[in-house]
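Asks: got a predicted model here, sequence first, then my questions.
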Amino acid sequence: MQNIISTINDDGTYGLYVAEDFVKLVQDRLDQNGIEWRRTDVRMGYTDYNSGQSADFGQFQLVSEVGADRFLEIVRILRK
C-alpha cells in the first residue's frame, strides 16, 4: 500500500498526499530537512486494488518553489 502520493497541482506547484497514519513522520522528515510545507484541508480516499486496503490521505503543499529535480529528491527523502 502506498503511504505517499506525489502530485503536480493545477497551478504548477508540487504537493504530496500522505496517509493519515504517516503524517507525523512526514512532518518530522520535512522539518529535519529544512523543507517548508503547509498542510491543506484537502483530503483524498485511496484504495489499493491489488491488496484491497484503503486509507485516508491528507494533502501537503511545499511552500517554496522547487523544480522537478528537487521535488523528486524530497520524495526520495520521505520514502526512506
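Replies: All right, it came through fine. Numbers count the residues shown, from 1 in each chain.

Asks: from now on I want contacts and neighbour counts done on CA atoms only, so please keep to that.
Replies: Fine.

Asks: could you find the closest non-adjacent residue to Val26?
Replies: Using CA to CA, 6 or more residues apart in numbering and skipping residues adjacent in sequence, the residue nearest Val26 is Leu78, 6.4 Å away.

Asks: if you could redo that for Gln61, that was the one I meant.
Replies: Once flanking residues are discounted, Gln61 sits nearest to Gly15: 4.4 Å by CA to CA, 6+ apart.

Asks: let's bring in a second one:
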Amino acid sequence: MPDATSKTSDATTTITREEVGRLAHLARIDLSDAELDHLGPQLAVILESVAKVGEVAVDDIAPSSHALPLTNVFRD
C-alpha cells in the first residue's frame, strides 16, 4: 500500500477505496461495499488530524511518560 501522505493535494489526504479494502484485509475485518466507501473520507480526516499533531513544536519540552510525577507503590 502506498504511503498515505503521498496522496496529498491542496493539503487534503485522500484514501482510496482499494486502500481501505487493503487495510481491512490486513486487520481481518470484513467490510461491505458501502462501508468501504464510507470509511475512506473518515480515515483521511484521521490522518490529517494526526499530521496536525505532528506539526506541534515540542523541541523545548522535556519528554515524559506521564503528565504528573508518580511514585510506584508496591505491596509489602
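Replies: Sure thing, it's come through. Computed from a prediction, not measured in an experiment: that's the story for all the values here.

Asks: tell me how they score on TM after superposing.
Replies: Once the chains are overlaid, their TM-score stands at 0.26 when taken by TM-score structural alignment, normalised by the length of structure 2; 41 aligned residues with a CA RMSD of 4.3 Å.

Asks: can you tell me the element the residue nearest to Val26 of structure 1 falls in?
Replies: Using DSSP states H and E, Leu78 of structure 1 falls within helix 68-79.

Asks: name the residues that touch that helix?
Replies: 4, 6, 14, 26, 29-30 (CA atoms under 8 Å, 6 or more residues apart in numbering).

Asks: so what's Val20 of structure 2 up against?
Replies: Val20 of structure 2 neighbours (CA under 8 Å, 6+ apart): 36, 39-40.

Asks: including distance to Ala24 of structure 2 and secondary structure, could these go into JSON lines?
Replies: JSON lines is the format used below for these (distance: CA to CA, whole Å; DSSP: H, G, I helix; E, B strand; the rest coil):
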{"residue": "Leu36", "distance to Ala24 of structure 2": "9", "secondary structure": "helix"}
{"residue": "Leu39", "distance to Ala24 of structure 2": "10", "secondary structure": "helix"}
{"residue": "Gly40", "distance to Ala24 of structure 2": "11", "secondary structure": "helix"}
